[in-house]
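1. sharing a model that was predicted from the sequence below.
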Amino acid sequence: MPTPSAFAKHWFASRQWKPFPFQKEVWAAVKRGDSGMLHASTGAGKTYAVWFAALQRFAKSGPVIPKGKRKPVMAPLTVLWITPMRALAADTLRALQAPVDELQIGWSLGLRTGDTSSSDRAKQTRRLPSALVTTPESLTLLLARDKACEELSSVAMVVVDEWHELIGNKRGVQLQLALARLRQWNPQLIVWGISATLGNQAHAQEVLLPGQPSVSVQGAQAKTIEVDTLLPAAIERFPWGGHMGLRMLDQVVAEIDGSSSCLIFTNTRAQSEIWFQAILDARPDWAGIIALHHSSLSREVREWVERALKQGQLKAVVCTSSLDLGVDFLPVERVLQIGSAKGIARLMQRAGRSGHAPGRASRVTLVPTHSMELVEAAAAHDAVAQRRIEPRESPEKPLDVLVQHLVSMALGGGFLPDQLLAEVRTAWAYRDLSDDEWQWALAFVRYGGHSLTAYPDYRRVEPDEHGLWRVPDARLARRHRMGIGTIVSDASLQLKYWSKGGGGRSLGSVEEGFIARLKPGDGFLFAGRQLELVRVEDMTAYVKRSTAKKAAVPRWNGGRMPLSGELADALVAKLGAAARGVYDSPEMRAVRPLLEVQQQWSALPSETTLLAETLKSREGWHLFLYPFGGRQVHLGLGSLLAWRLAQRQPLTFSIAVNDYGLELLSATEVDWATQLDPALLSAQGLLEDVLASLNAGELALRRFREIARISGLVFGGYPGSQKSTRQVQASSGLFFQVFKQYDAGNLLLTQAQEEVLKQELEVQRLEQVLAQIANRQLDLHAIKRPTPLGFPLLVERFRESLSSEKLADRIRRMVGDLEKAAG
């Protein structure tokens, strides 16, 4: 049996592996007691770099068997391994378990996520394992136990896997607060972050290890990522977004047929359902060897797919971001991406699912759903080669997360305010938390703030006779534990097969808003099956198999991802090159007919020009503007321009946006050549004008719904009696109005407005886009008919007012007319 210092040497030698220098560097750093960040490409051996570092520092050789005992005593909880996804957690546990078993190390390993069974939870309540793989939410639940200090003070090392997936959201902030608590109990705590795709590594390290001496370890040489594109047989010169790209089905099927095993990534759950069914319809003989994977499917289905994929039993899996991260699927030969990935980091992450082993190349094939995505594909190829990866930044001072944390800590043994304040300020997100903000948060959890003092349900925490702040009410404690976390989505209904004796097998979940539009007998597609709604009862939709030809497809929230700034810049560079007659890739040569029509009728955008087009039609006076700032930025910019123009003369506009540009349409004549002056596109007074230009109150209310749930103002209900989305929204709306009227200084209202600006409208990026515009020359063209770039914006606007059948008819007629004009 090897000594602890030889664990890695023995394990690697038994497999005829040779450790990489970066793995040895991590082992040496942890041996010295250093914390740090490991940056390495997917499949490079990051997991074993950090895991063997932990084993060699903290584990002992062989299990310890006390005298007179038969069973060995396992080490107490020593390592917490934090993962952002449940699927990744189960796979990580398997990877960590293998060397522990082979080397006969006296450690027990366990899993603690939302999928953990009640029996496993009960075992962990009696004794936690030596190493626990868990999520940020489950870690906070452990910290909210009355004996949390006693149970978790033995933790000597925390590993945060896929840190890049957590840093930019409130889940990452929740984890920052949890780490602050663990460091309070063990100042010598070693913390390591693992990341594959980050454009701002120094910031990521500072957020995870604020103010601490730490090391940064770079992995082996950059992994080879091969990016190619499936070129369509014919090019649409007037493309439009919103369809699923199924015209590429035959080519995709041929690619799957020629591969031993592949993943087909889509950007939405609805798209994955449609593509899975289409592939199965095209190749019925593949039933049983192709599968579907997304987060709304039941745990049993997801685990079966992951297991079968690892064992090489599946030819293809159609999936969403549910399989983006670190799950080790060695048999996967290649990856197909349906539609644009919209970001370089996301594309590289997905590519890394293939060739998931050191030294093996990863291959991703892009499948454009419309012609302009060929330019995105060419741009993505260049950006991946140059490793132009998007940065991700931590939110600052989200008070809804802080309020939730206060109640959790009151449950976890109680807290003294001054001590907890010092602890909270060691978390990067709250390093600048003011005394006034802290006092507001304390008052909020104690009384509910100024406007809720009369309601007992909002007196969640109060000091005892020793000054220790605790939760005095068992009912409120139970309610809080059920609401811990920062992932907020619309209420979901469980889907179960209908049976006379009661509910049958569970299929997964679907958002309440979709089911609310169906009546019994209506058909829909889910989990690759044609289903028919039988009845809805107690937040459960009962279904049965259907043979109906026509079926709806559930639409989940979070569908449209905006184009990243890095990909947008690469895209404009490709268009600028085409304007100069350079078509230097298969994708650009394929899309040349479209770009040549654009150039003949108007112009192509470039790095030094801002393209604008004006058109007079029967509908009115159109402006098409192409900043390439992404959908959310264009929404803010369109509203800003419309508002500023209306200040000059009485005008009303309809607005349409996509990732490339925006359209403003006025029924009243507008002299666009005169109006498009530097003042209209200036960043001066941006914040005030954006807030004035939008229905900022409605946007803030939408953000406040999420904030109300995270902060514990609104309770979603107990299992089996959840509140409907409408009830939760009504409750949130009532609080919003009460605070506005009676408690205008409530900091949650301020937070809602800030989140609208930062997240929904991306004001910082809008400011950057306006700065770019100021440095570009306006290239204004009066056009006779919609151009290939303008046509998709018309379709976006029509989509709001026409049914899908009428929209398809109108698009068909318009494309026919435009193609005729193009010759």
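-> Okay, I see it. Residues are numbered from 1 along each chain as shown.
2. use CA for all of it now, contacts and neighbours both
-> OK.
3. count the residues that sit near the residue nearest to residue 428 when sequence neighbours are not counted.
-> In space, not counting the residues next to it along the chain, residue 428 is nearest to residue 207; the distance is 5.3 Å by Cα to Cα, 6 or more residues apart in numbering. Residues near residue 207, counting by other Cα atoms under 10 Å, number 18.
4. ok, now how distant is residue 207 from residue 409?
-> Shown here: residue 207 relative to residue 409, a distance of 21 Å by Cα to Cα, to the nearest Å.
5. please apply the same query to residue 113.
-> 20 Å.
6. which one's more surrounded, those two?
-> residue 409 (26 against 20).
7. the helices in the stretch 601-750 of the chain, which residues?
-> All helices of the stretch 601-750 of the chain, identified by DSSP state H, counting those that start in this stretch, fall at 631-648, 672-675, 686-693, 696-710, 725-742, 747-755.
8. please compare the first structure with the one that follows:
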Amino acid sequence: MTRKEQIEIAENWFLKQDWKAFPFQKQTWEAFLQGKNGLLNAPTGSGKTYALWLPIILQYIRSNKDYKFKHKKGLKAIWITPLRALSADIQQAAERVAADLGTLMTVGVRTGDTSSQERAKQKNNMPDLLITTPESLQLLLATKGYDKIFESCSAIVVDEWHELMGTKRGVQMELSLSRLKTVAPKMKVWGISATIGNLELAQTVLLGHNTEALNNSVLIKAKINKKIKVESILPEKVDSYPWRGHMGLHLIKEVATIIRGSKTTLIFTNTRSQCEIWFQALLDKYPEFAGEMAMHHGSIARETRAWVENAIKNEELKVVVCTSSLDLGVDFAPVETIIQVGSPKGVARFLQRAGRSGHQPGKESVIYFLATHAMELIEASALKRATKEAIVEDRIPYLNSYDVLIQYLNTLAVSNGFDSKIIYDEIKATFCFQSITPENWQWILNFITNGSQSLEKYDEYKKVEIDENSLYKINSRKTAMQHRMQIGTIVSDAVLNIKFVSGGYIGFIEEWFAAKLRKGDIFIFAGKKLEFYAIKDMQVYVRKAGPKKTAKTVSWMGGRMAFSAQMSTLLREELYAVNHNSLSPELLALEPVFTRQKLESCIPNENEFLIETFKTREGYHTLFYPFEGRFVHEALASIMAYRISLLSPITFSLAYNDYGFELLSDQEIDLQLVIDNNLFSTSYVHEDLQQSLNATEMARRKFRDIAIISGLLFTGMPGKFIKTKHLQNGSQLLFEVFRDYEPDNLLLQQAYIETFEHQLEEGRLRQALERINSQEIIIRKCQKPTPFSFPIITDRLREKLSSESLAERIAKMTASYLKV
């Protein structure tokens, strides 16, 4: 069968579905059947799945002429998905093509949700097409004889590559691919990505640094003009002094109107707590939505989430309040409208969510942006422009993630064992470990066999042994079992299942929240009011609470999201536009804010950097406006405070948000003096960061995750997890041992590198300082707080006051400041 005949089969199959193949789908079929590797970039809902399932199955047909009658057993292709929730749709697509083309191919799923019986069945008889996650793939590599399982595999597809790249799961995937390329030499590697800026780099990271796979590869970009309609939900009135705090609930009436006018609506929130609050608020205010509305987030029971997903498909629900748990690929054709509550802090995330609406080729996506406070309307305007101009963030890949490498080597040692020379050559070809030195490699081998220099007296850290064939192996059954249970790179606080005293599982909450509950406390979870009864065997037992009792909403760690670099740039450009009168509807709505800002201070131009000072009864306020995002501002505020204190002894209180930061002191700063003394210098940034922030404490916290991923700490057996505080104590002890006795320990060094590069974003901080140095410094001595400063001040007050007293205080402050 010629390649032309194969492609005709694919085109005819499309015609039978009443579809017409896009050029990018034909290009992918052609490239795959030519034996090429590649990365496919296409928008959500454009048919990416069929672009690769079809040639995979056509290749099998070509290699087996009697495919309709004789079946060649063995694994033929692997499809990697970052989310278990996507596997059902991917499986349906594969089964549909395999059956329609008359093959006898089987399709299987292997994720954390797969039953032990199904796994045992797969061990003896693998499906032809396997859908799995990065973690489950590593578990297969931890199986004895894995090389025999994978040797017949001719293709691997990594779906949603943009979600994995730039994370340690992405590193885990790079390492898996490095091994599979050797075990299955005929295997083609393909990635699928929707929203990503640096596509060429993404292709290199996926296929390997300077590898044969990369040299024989293509990058296919779908030229589809996906229509995305972005509408902002504008408030009737914008306060001159904007402040945070309403969760956007003041616009609940407008949201209800959109819901009623749409067949199906997804309301995206940024955190699980916000999801719970919005669901409850809609239900309380509009009880008629009961029965037509559901909630979906990652802590709700899997069965409930699956029911919600099916109910959307079957058009049984009118509205679902959700989080990023519904960001990706589940095929929701009926969804008509998306509402984004609060800024998603990034263009890619916004586009991904917009794509959930009109999730079919040629359909328009409709997304409404609901600003939770006035200043977010600037972000709404920036996102609108980014959507129009197709501006998307880059993803920055990890380098030298030694904790992931150590876990991977233990995985290979648990199964067949590994030859250090072969594996070194393989990992050296990955993007992440392209610069690994023979000395680093030897240190890692010593670490897994002897527990590193400072732990060599303790047998529990000597996990790997070298046999007579020079293979590195784990022979201890206990060590092997513990390792298999802890494979993965997602580290979070321990979670406890929530169960009714009368029976029935609801979901899970984090240990730190559960630890604060007392018997009789009421909290809201999954839209239900629950009364806490007891914690036993890592289970939180609850009863249904009465409707009249007041309740707290469950909260989770890690709620704050950071601005991307592209989003920061867009935000500044929108703000500069205010001075040129080229205003979007969102910026026009902010006219009262801008008018008052110009009256009290100014709005900077692109070549200006604004600093404001004023005095209140709290002290002397100095505010800086880099518009670089909260995380960069946290580091910048600390550096500025430290550098000023070097010139004269002074103590500061720091506050920051996404737009700027505040230094509050009991004495006035001579700003011109400190600016003239290299306040914004890019020299000694790293050293000043170490001095101004407790970098050691931050690295110590980061080290806990590294210790868990590398297997230095064991998190416990199922149902008997080790408490978070005990893990923290254990990791702190190891950190201090390495710091005091083994400062060149690679894991210790990694903790510091990740703290500066990923948490404090030192690279972006340097770029911000370089930009400020190139701008004219505008110092405005103001009589009172300005609209730009007001959200930062109220954010600081929120930490001290209850919501009621905060609202009263802000009302008084606003009335006072509005007096001419």
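-> Yep, it's here. What you are looking at is a predicted structure, and each value in this text was computed from that prediction instead of being measured.
9. corresponding residue for the residue nearest to residue 428 of the first structure in the second structure?
-> Alignment note (TM-score structural alignment): residue 207 of the first structure maps to residue 205 of the second structure.
10. how about the secondary structure of that match?
-> helix (DSSP: H, G, I helix; E, B strand; the rest coil).
11. how much space between it and residue 328 of the second structure?
-> To residue 328 of the second structure, residue 205 of the second structure is 21 Å away according to Cα to Cα.
12. picking up where we left off before, and of the helices of the stretch 601-750 of the first structure, who's closest to residue 118 of the first structure?
-> Nearest of those to residue 118 of the first structure, taken as Cα to Cα: helix 696-710 at 24.5 Å.
13. on contacts alone, who are the packing partners of the closest one?
-> Packing partners of helix 696-710 of the first structure (3 or more Cα pairs under 8 Å, 6 or more residues apart in numbering; DSSP states H and E): helix 399-411, helix 725-742, helix 747-755.
14. output the contacting helices and strands for the last one.
-> If I follow you right, that is helix 747-755 of the first structure. Packed against helix 747-755 of the first structure, as judged by 3+ Cα pairs under 8 Å, 6+ apart, are the following elements: helix 399-411, helix 696-710, helix 725-742.
15. quick one: that helix to the second structure mean distance?
-> Following superposition, helix 747-755 of the first structure is found to deviate from the second structure by 0.6 Å on average (mean Cα distance after the TM-score superposition for the first structure).
16. tell me the angle that helix makes with helix 686-693.
-> Helix 747-755 of the first structure runs at 100 degrees relative to helix 686-693, counting by axes from the mean of the first three to the mean of the last three Cα atoms, to 10 degrees.
17. now helix 747-755 of the first structure, how far from the centre of its chain.
-> Its chain's C-alpha centre and that of helix 747-755 of the first structure lie 22 Å apart, by Cα atoms, centre = their mean, to the nearest Å.
18. what sits up against the next helix or strand after it?
-> Next in sequence after helix 747-755 of the first structure, counting helices and strands by DSSP states H and E, comes helix 763-774. Helix 763-774 of the first structure has contacts (Cα atoms under 8 Å, 6 or more residues apart in numbering) with 610, 627, 629, 633, 636-637, 678, 681-683, 686-687, 757-758.
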